[in-house]
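> 3D model of this:
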Amino acid sequence: MKTTISQVGQHVGQEVTIGAWLGNKRSSGKIAFLQLRDGSGFIQGVVVKSEVGDEIFQKAKGLTQESSVYVTGIVKEDERSPFGFELEVQDLSVISESVDYPITPKEHGTEFLMDHRHLWLRSNRQHAVMKIRNEIIRATYEFFNTNGFVKVDPPILTGSAPEGTSELFHTKYFDEDAYLSQSGQLYMEAAAMALGKVFSFGPTFRAEKSKTRRHLIEFWMIEPEMAFYEFDDNLVVQEEYVSFIIQSVLTNCKLELTRLGRDTSKLEAIQAPFPRVHYDDAIKFLHEKGFSDIAWGDDLGAPHETAIAENYEKPVFITHYPTAIKPFYMQPDPTREDVVLCADLIAPEGYGEIIGGSERINDLQLLKKRLDEHQLDPEAYKWYTELRQYGSVPHSGFGLGLERTVAWISGVEHVRESIPFPRLLNRLYP
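Below is the predicted model of the structure:
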């Protein structure tokens, strides 16, 4: 019976055949232990010379790292295995022999591993991170579909930008200028006016020359937008969504979290609601902590976000940033024009901002005024302003950066490990 490693628990005591790659092996004169993987999981195959004969045993001993094989054996329960099962090998055949596999079971430098990212993905650690990423994506669709959202796909090529064009990749669209999208938000607002509650999930691009562990040039965003949702409504959706994906990973990726050595107690503590800190109070707190480099009106940097987040076991909202440092589309606080109804959600453990969101301006004249203040071409945004001309309503939305969220939940230090093929300032290969 042909099966996969993830399904062997359904065949205890039975003979199965698995197509797999050899991750590693160790052997003596009488027994060989094969570390096998097939993409769905990892299992140890035990080859006993007295049971399989000399020909099969020598074939097992001679296997090279990452050779592909068909392995036939009996599934046995094994409490010593993190997976809970092992395979008593009866037969094996080599599909393709691997020669001089470059990533050996020893320490390799980061640049070497990134140059071989196409192969590094095969490792236990990277496999675990990608499985957690997949679970977050699966749970995202479940959360929004269950809560009445409609999936909408905004364009990647755009003629304008939600936050100006200084950090966008420019290209020619025949005889026009175009940009790779830094956010689908403006288009999602249009979709929300048609469909009520919508969300997108797709690639975004930022031409930031940043080398920090939190930044990628190409990354994926989940961007919900909701008609008739005001600022506080928006925060509730965010904290419920983040709580949901955390619980989904804890439930469905226990083995992967264990493999990564993740302290799951920190994740288990994360349940809505999340604390909220007003920007005014954040600045006061930072001054009390000795941060003399920041004044009211400045944007918060990574050290500032980390200092605030260290006071909480859950993610924390920093709300009501100054109007002057935020994009043109954010709704002013009705009691203070110098701040807007926005919030950044800061993950604990030093992972920084994972969500940025706000209530959007719904007044046509105010939006036109903001476009003028930001020196943005009103013709390029004509379609966007028309959303306020034909039945404007209060509406809100946010964007969650998938890679930062994967890094945080997985516990990996750098976002480059949270995406299959990262695009960094100095890396476009492989």
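> please make it C-alpha for all contacts and neighbour counts, starting now.
OK.
> quick one, strands of the stretch 251-400 of the chain?
276-278, 316-319, 332-333, 336-340, 342-347, 352-360, 395-401 (DSSP state E, counting those that start in this stretch).
> ah, wrong one, I meant the stretch 51-200 of the chain
68-77, 85-96, 150-151, 157-158, 170-173, 176-180, 197-205.
> on that earlier part again, ok, which of the strands of the stretch 251-400 of the chain comes nearest K284?
strand 276-278 (10.0 Å; C-alpha to C-alpha).
> determine which stretch of the strands of the stretch 51-200 of the chain is the most buried.
strand 197-205 (a mean of 22; mean count of other C-alpha atoms under 10 Å).
> one more to put side by side:
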Amino acid sequence: MGICLGKPAKLANASSSQFLETKTEPGNVKQDSTPPNQQSLSGSTNRPLQVPKPDPSISSNLKSYNFNDLKTATKNFRPDSILGEGGFGYVFKGWIDEHTLAASRPGSGMVVAVKKLKTESFQGHREWLAEVNYLGQLHHQNLVKLIGYCSESDKRLLVYEFMPRGSLENHLFRKGVQLMAWATRMKIAVDVARGLSYLHSLCANVIYRDMKASNILLDSDFTAKLSDFGLARDGPSGDRTHVSTRVMGTRGYAAPEYVATGHLTPKSDVYSFGVVLLELLTGKRAMGDENIGGNDETLVDWAVPFLGDSRRVTRIMDTRLGGQYNKKAAQAAAGVALQCLHIDPKLRPAMPEVLTNLEVLLTAKDSPRLPLQSKLDTNVTLAEKSTHPQKNARASSHPR
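Below you'll find the predicted structure:
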């Protein structure tokens, strides 16, 4: 039985800087709700914009900060305090008291990350609200901890635990960053699978919806944690098979059936996880990597033909590893990725199954025997059959 949230978050969708498409589905689906006050965004009414507030029962678990305190804690949001930038604002380095969690002067107390959203973005607020309502009640070792928030006038800020090693994206793709060993990559894959398995085990079967390397943060021990829950959604419940949403996320990571139809299920996360696993194996970006054909070809298009053939898997492995990895484990990990990327979401494994298989690889010394090995063998032929339809589906359904 899954773990139940104290109170399911009721949220409207937030937009993505990557792509956006409106889809509707009649019948047995759960539809996104659009708040009535959002009409003011279209200019059809002069009513003032009324933005929703955090659920009091959830936000009471978090520290409430005022803007001036966070301004002091981050050196007045100076550029030299910036840790990173997202679609809706900057993340700054800040300090709080480790006992009271009150904001403190720079250099005093515990380091935190402070996300400051752009004041002009209504959708940015909705993502901020999703973060508060989800991370205010979800607690797991592989989810970034939300410490508190600020909601003052038009100011929207979030205070998180500080992740000293930054994002997986930086470690895989930024020049000058120390190369991650095979064992570290598999540990990260397991951590991410644990985080997703936790989300999918909840009664609301929360769908993360924004799985990508830049949203996976690493602590000092390279423990991976999921961050940025602005696009998270409650999954289907009862006899519903999916929820119907506007398509949001990042090209190259989003499941093809979700991009094409707006149908969202936990298996959408499984596909995106498969893409991240491919990035860990290959050291190549999900989209636009010049070594896989530039901007038009995705990593999935390039890699899938190799995944089901154990003799060809080494051709896609990150050459920077210099062959320093367990060959059998790499073949098995490629097989797991192939299953996650199946064109038919019903034939993708659930995240707990993926987690079980990857945990085996962490300790594999010789040829690992996986519970899903028979399925991996079957998918050798499925890869060949699905490669071209999968590519064509994405080509025809990606919004421009």
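> give me the TM-score for these two chains.
In this superposition the chains share a TM-score of 0.25, using TM-score structural alignment, normalised by the length of the second structure; 186 aligned residues with a C-alpha RMSD of 7.8 Å.
> sorry, back to before: identify whichever of the strands of the stretch 251-400 of the first structure lies nearest to Y384 of the first structure.
Across those, closest to Y384 of the first structure is strand 352-360 (C-alpha to C-alpha), at 11.8 Å.
> now do the closest one and strand 395-401, the angle between them.
On the basis of axes from the mean of the first three to the mean of the last three C-alpha atoms, to 10 degrees, strand 352-360 of the first structure is oriented at 160 degrees to strand 395-401.
> so what secondary structure elements neighbour strand 352-360 of the first structure?
helix 231-252, helix 302-309, strand 342-347, strand 395-401, helix 402-410 (3 or more C-alpha pairs under 8 Å, 6 or more residues apart in numbering; DSSP states H and E).
> pull out the buried residues from the longest one.
When you say that, I think you mean helix 231-252 of the first structure. Residues of helix 231-252 of the first structure classed as buried: 231, 234-235, 237-239, 241-250 (neighbour count, 16 or more other C-alpha atoms under 10 Å).
> how many residues are close by K155 of the second structure?
15 (other C-alpha atoms under 10 Å).
> from A330 of the second structure, how far off is it?
Distance from K155 of the second structure to A330 of the second structure, counting by C-alpha to C-alpha, to the nearest Å: 47 Å.
> about what we covered before: want to throw the helices and strands packed on strand 352-360 of the first structure into a markdown table with distance to A194 of the first structure?
Supplementary listing: these in a markdown table, determined by distance: least, C-alpha to C-alpha, whole Å:
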| stretch | distance to A194 of the first structure |
| --- | --- |
| helix 231-252 | 19 |
| helix 302-309 | 36 |
| strand 342-347 | 23 |
| strand 395-401 | 12 |
| helix 402-410 | 26 |
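> what's the closest of these to I318 of the first structure?
Nearest of these to I318 of the first structure, taken as C-alpha to C-alpha: strand 342-347 at 5.4 Å.
> which other helices and strands does that closest one contact?
Using 3+ C-alpha pairs under 8 Å, 6+ apart: strand 342-347 of the first structure touches helix 302-309, strand 316-319, strand 352-360.
> JSON lines for the ones you listed, including distance to T258 of the first structure?
As requested, those are exported to JSON lines (distance: least, C-alpha to C-alpha, whole Å):
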{"stretch": "helix 302-309", "distance to T258 of the first structure": "25"}
{"stretch": "strand 316-319", "distance to T258 of the first structure": "26"}
{"stretch": "strand 352-360", "distance to T258 of the first structure": "23"}
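> and R370 of the first structure, which of these is closest to it?
Set against R370 of the first structure and scored by C-alpha to C-alpha, those come closest in strand 352-360, at 11.9 Å.
> relative to strand 336-340, how tilted is that closest one?
Going by the same axes, to 10 degrees, strand 352-360 of the first structure makes 140 degrees with strand 336-340.
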